[in-house]
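Visitor: Compute the structure for the input listed below.
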Amino acid sequence: MLLNLDSQFTPYGTENTIEFTSFTFSGGEPHIKISTDLKNTHEVTITHRIQSFHDMGMLFLATNALRNMDVKTLHVVLPYFPAARQDRLMVSGEPLSVKVYTELMNAQQYASVTIFDPHSEVAPALLNNCKVINNHSFIKKVTQQLSEDVVLIAPDGGALKKIYKVANYLQKHEVVECSKSRNVTTGQLTGFKVYADDLQGKDCLIVDDICDGGGTFLGLAKALKAKNAGNLYLTVSHGIFSKGFTELEKQFTKIFTTDSFKTIENAHCVQIPLEELLRK
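Guide: Predicted coordinates for the structure are as follows:
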């Protein structure tokens, strides 16, 4: 049986789904009531897209409700794992947020937790029974829509290991490394560097896991164009796009993402559903 907590995200389809109603009390507490009879149901997979602590709370309430109905085995699919970027302590007084989220998840004793293209190796290491789906098939679907000689761009050191694995999987794309400088105290980006003398007009595809406000990619786009890049494309596994697409559209011919975080309606953005990747 399936419990899709986000009605717009049904990666395993809508057959054998559990019916429920949910709402938020006036005091701010989320609530769920499962209406499907689950007698003799011993295993359920819960899918959800987490955008807030409220969403995480709904997941835990659903977990408790299912256990109260005597469901013994629970699997969870959370393509975007929250706080994965807060995976190290940089400034005194801040939390190690990913540890907080993983401890909350581990306390639920799920049989498995499936995540897609995590920001680093920290979240999978901290999560019990974690299953990771890499971004290889996603990037392959993107490159099939672009020129055969498109160059893969690693925006920073954190993306290097993953982009070389992708390049090895695809077996036909050059990789160009880049770096960025950031003020640790303020979080402000202070500069970008492209480790190529001349891109010779080749199309470039920046590959990363998350786009939030987009500042990294806007700054990098200018640095790439200064090195004679051709058309610029951006692909991110998790599209938050908290500042919209207006500025990104000025720099990138096309933007690619999945539906791991939210459903997007924008003519400039191609959203590839995760359904085929999660069914593997």
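
Visitor: Only C-alpha atoms from now on, for both contacts and neighbour counts.
Guide: Fine.

Visitor: what's the distance between Thr41 and Ala83?
Guide: Thr41 is 33 Å from Ala83, where distance means C-alpha to C-alpha, to the nearest Å.

Visitor: What is the neighbour count of the closest residue to Asn231 other than its chain neighbours?
Guide: Leaving out its chain neighbours, the residue that sits closest to Asn231 by C-alpha to C-alpha, 6 or more residues apart in numbering is Asp203, at 4.6 Å. Around Asp203 there are 20 other residues, counting by other C-alpha atoms under 10 Å.

Visitor: Tell me if I'm right that Asp203 and Leu232 touch.
Guide: Yes: with contact defined as C-alpha atoms under 8 Å, Asp203 counts as touching Leu232 (6.0 Å).

Visitor: And this one, please, so the two structures can be compared:
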Amino acid sequence: MPAMTEPKLIAGNANQPLAKAIARRMSLHRGMNVSLVDARVERFNDQEIFVEVFENVRGEDMYIIQSTSNPANDNLMELLIMTDALRRSSAARITAVIPYFGYARQDRRAKARTPISAKLVANLLVEAGVQRVLTLDLHATQIQGFFDIPVDNLYAAPIFALDILHQFEGRLSELMVVSPDVGGVGRARELAQRIGAPLAIVDKRREKAGEVAEMTVIGDVDGKTCIIVDDICDTAGTLVKAAQKLVDHGASEVHAYITHGVLSGPAVERVEGSIMKSLVITDSIEPSPEVRAAKNIRIVPTAPMFAQAIMNIWNGTSVSSLFEVETLQPIYEGMYSRA
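Guide: All right, here's what the predicted structure looks like:
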């Protein structure tokens, strides 16, 4: 059944540039101005978060755009409080658009007496009043099952495939997709199938969290242009070591395609000083000035995909159609057109 009201967007402070870009894309598609709902999200002196919505949202289809990236707790609380404000203002439906879903790495009990924080966050969102979630490349796909509401998990792989087919045109036979660990093989295999490339794995053994003791390359990468694929790059330590290991095994070049550029601590410095030719990330997390200035880090936009996904949800049409390169190509018109 077609929607009777226009979709309305509201944004927290986590990634305002992405929220504005989504609004611009929707304005182009709708042929009418789609702007962010006027609101203020600020902090009292004791850092309590306060939200005030200045427009009438009664009966409206609301979309809150807010990544729960660093500072994760502040951004999560902003999302929860904004949801509560909209629910108490009689919004008809509240969809949380979370380009980067924080706490997703805590999706299971790896040791005794540890939390499953991703499930706790899911409970908090539902209790606050979120009725649907739209996100990108969940670290663990089973997190969708933590919710008793619809969860649409978009994938960066089709965008990355478009970018690779454009950037490496004429060299596709030289490419090899590499998973930086055994757990990421499914993600790497999907991209490899999209671009018609073989697959290799860098198997790693950790002594403790954040420290890699040993790496083994599984697959023949000699003479290949290797593309490392992963969902999150945090401190970039593992990524840089994997790139060096591939070159040591004969790879001619190493590039990386990572969905969420957390890039904390010394990450940018490590990437700039590494053997990698390029690191490609999305703007699911607002890039810092250091990230934007880095000579070998490139950012691909997600606004076209999120804008289309929001309109599909609003229209009641398929979101899974955005999983295909053929569907995304016209959405990213001009970016990857052939000369």
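
Visitor: Superposed, what's their TM-score?
Guide: Scored against TM-score structural alignment, normalised by the length of the first structure, the superposed chains reach a TM-score of 0.92; 276 aligned residues with a C-alpha RMSD of 1.7 Å.

Visitor: counterpart of the residue nearest to Asn231 of the first structure in the second structure?
Guide: Correspondence of Asp203 of the first structure to the second structure, assessed by TM-score structural alignment: Thr225.

Visitor: residue boundaries of the helices in the second structure?
Guide: 16-30, 72-88, 117-128, 157-167, 185-195, 237-248, 267-272, 289-293, 303-315, 325-331 (DSSP state H).

Visitor: rewinding a little: contact partners for the residue nearest to Asn231 of the first structure?
Guide: By C-alpha atoms under 8 Å, 6 or more residues apart in numbering, the contact list for Asp203 of the first structure reads Ser147, Asp149, Val150, Val151, Ala229, Gly230, Asn231, Leu232, Tyr233.

Visitor: hmm, 10 Å instead?
Guide: By C-alpha atoms under 10 Å, 6 or more residues apart in numbering, Asp203 of the first structure lies in contact with 146-152, 228-233, 253.

Visitor: In space, what's closest to the residue nearest the centre of the first structure - neighbours in sequence excluded?
Guide: Computing the C-alpha centroid of the first structure and ranking residues by C-alpha atoms, centre = their mean puts His238 first, at 3.2 Å. What sits nearest to His238 of the first structure in space, not counting adjacent residues and going by C-alpha to C-alpha, 6+ apart, is Ile210, at 4.8 Å.

Visitor: picking up where we left off before, could I get the helices of the second structure as TSV with mean neighbour count and distance to Ala213 of the second structure?
Guide: Listed next are these as TSV, based on neighbours: other C-alpha atoms under 10 Å; distance: least, C-alpha to C-alpha, whole Å:
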stretch	mean neighbour count	distance to Ala213 of the second structure
helix 16-30	19	37
helix 72-88	21	29
helix 117-128	18	27
helix 157-167	19	29
helix 185-195	18	20
helix 237-248	20	10
helix 267-272	20	18
helix 289-293	13	28
helix 303-315	20	38
helix 325-331	16	38
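
Visitor: for those helices, which one sits closest to Met215 of the second structure?
Guide: helix 237-248 (7.5 Å; C-alpha to C-alpha).

Visitor: what's the matching range in the first structure for that closest one?
Guide: Against the first structure, helix 237-248 of the second structure falls on residues 215-226 (TM-score structural alignment).

Visitor: average offset between the matching stretch and the second structure?
Guide: Superposing on the second structure and averaging over aligned pairs (mean C-alpha distance after the TM-score superposition for the first structure), stretch 215-226 of the first structure comes out at 1.3 Å.

Visitor: Compute the distance between the residue opposite Glu121 of the first structure in the second structure once aligned and Ala72 of the second structure, please.
Guide: Matched to the second structure by TM-score structural alignment, Glu121 of the first structure sits across from Thr141. In this structure, Thr141 of the second structure and Ala72 of the second structure are 20 Å apart, going by C-alpha to C-alpha.

Visitor: contacting residues around stretch 5-12 of the first structure?
Guide: Stretch 5-12 of the first structure has contacts (C-alpha under 10 Å, 6+ apart) with 2-4, 14, 17-22, 32, 45-50, 55, 58-59, 62, 77, 259-263, 273-279.
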